[in-house]
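Asks: I'll drop the sequence and a predicted model, then ask my questions.
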Amino acid sequence: MELYLFALIVLFAIAVADLIVGVSNDAVNFLNSSVGSRVAPRTTIMIIASLGILAGVTFSSGMMEVARKGIFHPQYFLMPELITIFIAVMITDILLLDLFNTFGMPTSTTVSIVFELLGAAIAVSIFKISQNGQALLSLGDYINTGKALAIISGILLSVGIAFVCGVAAQFTTRLIFTFDFAPRLRRYGGLWGGMALSMITYFILIKGAKGASFMTADAVAWINTHTWTILGAGFIFFTILFQVVILTTRINILKPIVLAGTFALAMAFAANDLVNFIGVPLAGFHAFTLAKATAAPLTTPMAALQAKVHTSTLFLLGAGAIMVVTLWLSRKARTVTQTEIRLGRQEEGLERFDSSHLSRVMVRMVTGLFEGGRKLCPIAVRRWMRDRLDAEDYLPAPGYDGKTPEFDLLRASVNLMVASALISWATSMKLPLSTTYVTFMVAMGTSLADQAWGLESAVYRVTGVLAVIGGWFFTALMAFTVSLVFAFALAYLDGIALVGLLALVAFIIFRNFKIHATREKADREIQRLDLKRVTDIHFAVRTCFEHSGGFLEKVSGDISTCFDGILAQDRKRLKQLRHETSKLQRWSNIIVANIFKTLRLTQQADLRDAGKYASVILALQEITESMRDLILRCHVHTANQHSGLLPSQKEELSDVRRHAEALLRDAADMLLARKAFVYREIAAHYVNLKETLDDLDRKQIERIRSGASKTRLSILFYGINNAVLKISEQVLHLLTIFDKTLTLKENAEVDAGNGPSPAGQA
C-alpha cells in the first residue's frame, strides 16, 4: 500500500501542475470578449473573472462523476489498476496541454481528458485480459462504450451548434443595432440588457445550480418548479433597471453586460472544466480510501465507485484558488488568448497565419454561395440589409489603456451571452461539453456575421480556424495514443516507469518554457512594429523610417549568417535561416502596412510627395525578395550536396560580404538614429562593391573557360553576387528617399517656427 500511497501523492502533485497548464489554455474562454473589447482595465477584468471561478468551482460536484465511471466500468477494476489509469491520464494531460499553450493554440481540456481516460482504460483492460487469459472480445465489458460515444459525439456536435448560434445571434443583433449602435441603445437598450442578463442568470444561477455542492435537494426542486417565474421576474427587473440607467446616466449598459457575462462564463468554465483537472485525482483518492477500508485492499473490485460521491467544498475551493493565481500570473494564458482575439478582430492587419489551399477553396465556395443568395433576395431587402450592416465607418472607441479594441462591446456581449448559455446548459445536464470549442466557435461565428473576415483577411483567418480545429483532432489522437502507451508502461514496469515518466515531464516542460519565451520575444518584436491606428503623420513617418532601420539591421545579420553558412557548407545553419525568412517577410509587410496608414493621413497638399512612400514600398519588397533568393540558393546548393565553393571564390565572396555589410550597417545606423544623410560615405560602399563585382565577373569567366568552376557552382556564385547587388542598390535608393523626407520635414518645422528637427541638428 505504501507504493500506491506514494502514487496518490504524485497524482495530486501532478493535478496542481495540470490545473496550472489547464487554466492557461482555458482562460481564453472567458477572457476573449472582455479583453478583446477592452471593456475595462485589465485588473478589473481579472478580478471579475477570478470571482467567477471561485463561484463556479462549487458547481462542479456533479461533474466529478465523469472521471470515476463515465468512460469505464469501475467494478471490473482493482485499486492498483485504477491508480495506473489515473497516473497515465494526468501525465499525458499535463504534457499535451503545455504543448498547446507553448504554441498559443487553444484546445479542449475536456476532449483531452476523455480520450486519455479512454486510452489508458483500454491499455489496462488489455493488460488485465492478457493476465487472466480472457478473449480480447471481452474488452467491451470494461469500457463504457455507450457513454464514451455519447460524450465524444456531443463534443463534436457542439462545434457546429456553437458556430451557427454565434452567426445567427450576431447577425440578428447587428441588424437591430447596426455598427452605430449608441442611438439605438438609448431607445431599446433596456430590453436588450434585460434579455441578456436574464439569460445569463437563468443558465448560470438556475440551471447550473443543480450540481452545486452546497445546494440541497429541496432547494433544487424549488428552483425547477419556479423556473419561468424566476426567469420572467429577472427579465422585468433587469429591463427596468437598465432603462432607468440609460435615461438618467451616461453609463454604457453594454459594459456591465460584458462584465457580468465574463463573470458568468468564468463560472461556467469552472463548473464544467474543473473535472478535467481534479476529477481524476479525486477519483484516485476515493478508490484508495475505499480499498484501504477493506480486508484485501489490493484485490477488492472498485464497484463502490459507481455510487454517487459528494465532493468536499474545501477541495473545490482549494482548486479554485490555484486557478485564480494561475490566471493572474500565467504568460501562456495571454499567448493563447491573443490567438483567438487576432482571429476575430474587426480590422485587417498583421495576420499570424498564412493562407492555405484549403482556406482559399473554402473562401471561394462561400463567396460563390453568397453571390447566389444575393440574386434570390429582393433588391429592397438587400439594400436595407446593406445599410444596416455597413461597417465602412466602423471606428471603435479607444480602450482604457489608450489602445483600440479588437471589436466592439456589442459583439463582445453576444459572444458571452451565447457561449455562457450553451455551456451552462451542458453543465446542468452533466455533459462534459468542451468550453473551448463552444467559446471559440461562437467567437468565430460572430466574427463572420460582423464581416470581420473581409476579402483582405478571410483566407488568413480561415487558415487559422482550420489550424485550431485540426489541433483539436490532434488533441484527441495524441491523448488516446500517449495515455495508452504510458498506461502499458506503468502496468508492466510499475515504479520504474513512474520515475521515468516524471523525469520526462520535467524535461519537456522546461524545454517548452524556453521555446515559449523565445516565441514570445519574437512576437513582441513584431507587434511592436505595428502602428495600428495613428493620427500624427510626422510621428508615423519617423516611425516608419526607424522601423526600416531595424529591418536593414536584420538583413545585415541574415546576410552575415548566410555567408557563414555557404562558405562553411553548413547545411543546418542555412536550413534554420531559410525557416526564418518568413519573419523578414512579416517585418517588411508590417512596414509597408504602416506606410499605407501614413498615406491615409496625408493632406491634399502633401499628395505631390506621396510618391516617395511608394518608392519605399518597392525598395523594401525588392530587398526582401533578393534576401529570400540569396538564402534559398545557398540552402538548396548545400542540401543537394553539390560541390563547395573554390578557395578563390570564398576569398572573393569575403570581399563582397565586407562591402555589403558595411553599407547595410551604416544605413541602418542612419535610419535608427535619424542622422543626417551623408551620400558620399554610403555611396562609397556601393561603388566599391560594384567595382569588386565587375572584377569578379572577369575572374569567374576565366574559371568557367578553364573548367575549374562547374555549372551549378557558377550559377551559385553569380546568384549570390546578383542578390547582394540588388539589395545594395535598393538600400541606397531607400536612403535617398529618407534624406528627401527628412529635409522636407525639417523645412516645414522651420517655416512653422518649431526650430530644426533632431535630424537637422545631427
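Replies: Received the coordinates, thanks. Residues are numbered from 1 along each chain as shown.
Asks: could you use CA atoms for every contact and neighbour count after this?
Replies: Will do.
Asks: can you pull out the strands in the stretch 601-750 of the chain?
Replies: For the stretch 601-750 of the chain, strands defined by DSSP state E, counting those that start in this stretch do not occur.
Asks: now do the contacts for residue 193.
Replies: By Cα atoms under 8 Å, 6 or more residues apart in numbering, the contact set of residue 193 is 238-239, 242, 253-254, 257.
Asks: before we go on, here's another structure to hold up against the first:
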Amino acid sequence: MEIYLFIIIILFVLAVSDLIVGVGNDAVNFLNSAFGSRVAPRHVILLVASAGIIAGTIFSSGMMEVARKGIFHPQHFYFPELMTIFLAVMLTDIILLDFFNTFGMPTSTTVSIVFELLGSAFAVSIIKIISNSQDMSMLVEYINTSKAIAIISGILLSIVVAFSVGAIVQFIARMVFTFDYKKKMARYGGLFGGVAMTSVTFFIVIKGAKGAAFMTPETKHWIMHNADMIILFSLIIWSLIFQFLYLLKVNILRIIVLLGTFALALAFAANDLVNFIGVPIAGLNSFQIAQGLDNPTTTLMEQLQGKIATDPWLLILAGFVMIGTLYFNKKARGVIQTSLDLGRQYEGDERFSSSPLARSIVRANLALSDGLIKLLPDSFIKFLRKRFEGANKSLFDEDGNPVSFDLIRASVNLIVASILISIATSWKLPLSTTYVTFMVAMGTSLSDKAWGRDSAVYRINGVITVIGGWFFTAFIAFTIAGIFATIIYFGKLIAIIGLSLLAVYFIYRTHKLHSKQIEAEEPEEAIEVGEETSVLSTLDKINNRYKKFFSNIIKYLGSTLDAFAKFERDVLKENVVMNKKIKKTANKIVNEIIFIIKNLSDSEVKKGRRYGKIMGATQDISYNVRSLIQMLFDHVNNNHRPLPPEKNNNIVKVNDALTNQLKAAMDYFEDNSKYPEFVKKTELITNLLQELDEQHVNMLRNESTGDYSSRGNMLYLDILTTADNISSQLFHLVTVINKNYVSLKEQNGKD
C-alpha cells in the first residue's frame, strides 16, 4: 500500500496547486461585475468575496460525490484502477488550467474536471474490456454516459440562454433607467433593489439547501416546496428596505453589487470546490476503504456508491487557500481583465484582433439592424435613441475614476447570473458557472451598445475565441487525461514520477512565460479624468507614458542594429515580435489622449493646441520604428549580403544620434525648461543624416558598387530615410507639446 500512500500525497499536493490555479481562472465569475464598476476599493471587494467563499465551502460537501460516482460507476473498478483515474485527472487538470490562466483565457473548471474524469475512466475502461475479452458494449457499465450527455447539452444550452437572457434583461433595465440612472432611482430604486436581492436571497437559499450538510432533510424539503412564498416575502421586505435606504441617501446599487458578489462567490465555492479537491478526497476515501479490505487490489470499490461524509475542516481549509489565491495570484487578474476588456463601455486598445467569422457576424447584424430601422416606426426609433443617450460617453465612479461599466449593468450581471444558476440548480440541470456569468456579461454589454461599429468585430472575435477555448478544453481534457491514465496504468511508479515532474516543469515554464508577459504589458496606473481634471494635469500623466515609449524605442532599436551588424537572426526575430509592444504603447497613448479630450470642457480645448498632430506624430514614430526593425530582419532572414563595415559604422552613428534625441525628449518631459537642449540634439541628427545622405549619393556617382549589391544600397538609404522620419516626427511631437504647455501655463496664469 506504500505506493498508494505516495499517490495520495501527490493528489493532495496537486489539490493545493489546483486550488491556486483553479481560483485564478474562476475568480472572474464573481469579481468581474464588482471590479468593472469599481463598486468599492479592491480590498473591500475581496473581503466580501472571501466571506462568500467561506460560506460556500460549508455548503459544498454534497457536491463531493460527483468525483466519486458522478461520471463513472466505481463498483466496476478495483482500487488501483481508481487511483490511476484520479491521479491522471489531477495531473491533467493542473496543466490545463495553468495553460489557460497564463494566456488570460477564462475556461470552465467544471467542464475540465468532468471531461478529465470521463477521459481517464474511458481509457481505463477500454483497457479492462480488452484485457477481459469483453464486448465494447460493456463500456456503458463502466461510464455514466447519461451524465456526460447531460453535461454537454448543458454547455450548449447555458451559452445561448445566458447570453440571450442577459441581453434582454439589460435592454429592459436600460429602457427604464437610461444611462442617467440616478434620476430614476427615486421612482424605481426600491423595486429594483427588491427584485435584485430577492434573486440573490433565493439563489443563496436554493444553492445552500442543496449541499448544506447541517440542514435536515425536512428543512430542505420545506425550502424546496415553499419557494413561491419565500420569493414573495423576500420581494416585499427587500423592496421596503431598499426604498428606506434610498431615502437615507444610501447608494443602494453598491449594496446590490456587493451582496451579489457575495452570492456568486458562495456559489463558486459551493459548486466548484469539488472541481479542485473532489478527486483527491475521492482518492482519500478509496484509500481508507481499501485499508479495511483483505485484498484491496482485487476487490471492487462498491462502498464508494454510498454516502461518505467529508470533513468540514478540510473544506474550510480549502476555502482559506482559495482566499489567499484571490489576494496574491496575478494570473487571476489577467483572466478578469479579459472579461472586462470584452465588456467595457468605452472603446480603446482592443485585446483581440479581427477574424473573417467576426466580420461576417458584424455585417449580418448591421444588415439586420438596417432592416429593422426601416420596418419600425420613426417615433419608436427616436424613443429608443433617447433612452440610450449617453451610451458612447465615458463612465466614471463617484470619485471620478474611469469604469468599464456602470452599477446598473453590474447589478444586472449579478442578478441574471444568480437567477439562471438558481433555476438550473432547482431543476438539477448541469450548468457551468463560468459559462453563465461570462455569457450574461457579454449579453448585457451588447444591449448597452458597448460593442460599437469601431469595436464590435474585435469584441465578437474575443467572445468566439473564449467559447472556442471552452470546447477545446473539453476535447483536450478528455484526450490528455486518457493518455495519462494509460501511461500510469502500464508505467506504474516510474510513470507517476515522470508525469509529476512533467507537470512541475510545465508550470515552471508557464510561470516564466507569464512573467515575460507581465513585463511586456508594463501595467500602469490608469489615467483618471473626472469633472475637476485639467488639461495640464492629465497631459503631465501622459508624459510618463511617452518616457516609457521612448525608452522602449531606444532599447529595441539599439538591440536591432547591433544584431543586424552581427547578422543575428534570432535576436532580430525576437525584436520583430516585440514590435507589437511599441505599437500597443503608441495606441494606448493615442486612445488616452482621445479619452481625455472627449471628457474636457469646451473652454479647455482651444484652437492651436494641435492634439491631432500629437496623435499623428505618435503613430508615425511607432510605424517608422516598426518598419525599420522589420526591414532589417527581412534582409537577414532572406540571407542577403551584409552591408560593408563603414556603412554599419554610419548606421551606429545614426542610432547614437537618434538615441541622444530620444533621451533629450525624455529629459524634456521631466523638465520643460530643457526644450532648447532637445532642439540642439535634433539639429545634430538632422545634420548627420544630411551629411551621410550626400556621402552615399557621391559614392554612387563616383565609385563602383561592387562591395555590395543594389539591394544593399536601397536598404542603406531606407535606413537613413526612416531614421529621418522618426527624428522629424519626434521633433514635431515635442514642439507641439511644448507649445501647448506654454499656452496652458499662460492661460492658468491669467486665470
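Replies: Nice, thanks for sending it over. This one's a predicted model, so the numbers in the text were calculated from it and none came from an experiment.
Asks: re the thing from before, okay if I get the contacts of residue 193 of structure 1 as CSV plus secondary structure and neighbour count?
Replies: Compiled in CSV, the contacts of residue 193 of structure 1 are given as follows (DSSP: H, G, I helix; E, B strand; the rest coil; neighbours: other Cα atoms under 10 Å):
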residue, secondary structure, neighbour count
238, helix, 20
239, helix, 23
242, helix, 24
253, coil, 20
254, helix, 22
257, helix, 25
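Asks: tell me the one of these nearest residue 77 of structure 1?
Replies: Closest approach to residue 77 of structure 1 among the contacts of residue 193 of structure 1 (Cα to Cα): residue 257, at 48.4 Å.
Asks: hang on, the closest one packs against residue 413?
Replies: Yes - taking contacts as Cα atoms under 8 Å, residue 257 of structure 1 lies within contact range of residue 413: 6.4 Å.
Asks: residue in structure 2 matching residue 157 of structure 1?
Replies: In structure 2, the residue matched to residue 157 of structure 1 (TM-score structural alignment) is residue 157.
Asks: compared with structure 1, how much does the host helix or strand of its match deviate?
Replies: Secondary structure assignment for residue 157 of structure 2, by DSSP states H and E: helix 145-177. For helix 145-177 of structure 2, the mean deviation from structure 1 after alignment is 1.1 Å (mean Cα distance after the TM-score superposition for structure 1).
Asks: can you pull the buried residues of that helix?
Replies: Neighbour counts using 16 or more other Cα atoms under 10 Å place 145, 148, 151-152, 154-155, 158-159, 161-167, 169-171, 173-175, 177 of helix 145-177 of structure 2 among the buried residues.
Asks: got it, and stretch 469-483 of structure 2?
Replies: For stretch 469-483 of structure 2, burial by neighbour count (16+ other Cα under 10 Å) applies to 469-471, 473-474, 476-483.
Asks: stretch 612-623 of structure 2 too?
Replies: Neighbour counts over stretch 612-623 of structure 2 (16+ other Cα under 10 Å) mark 614-623 as buried.
Asks: and if you look at stretch 544-551 of structure 2?
Replies: Buried-residue list, stretch 544-551 of structure 2, by 16+ other Cα under 10 Å: 545-547, 549-550.
Asks: from these, which is closest to residue 512 of structure 2?
Replies: residue 549 (24.0 Å).
Asks: what lines up against that closest one once you look at structure 1?
Replies: In structure 1, residue 549 of structure 2 lines up with residue 551, judged by TM-score structural alignment.
Asks: its match is in contact with residue 586, isn't it?
Replies: No - judged on Cα under 8 Å, residue 551 of structure 1 makes no contact with residue 586 at a distance of 10.5 Å.
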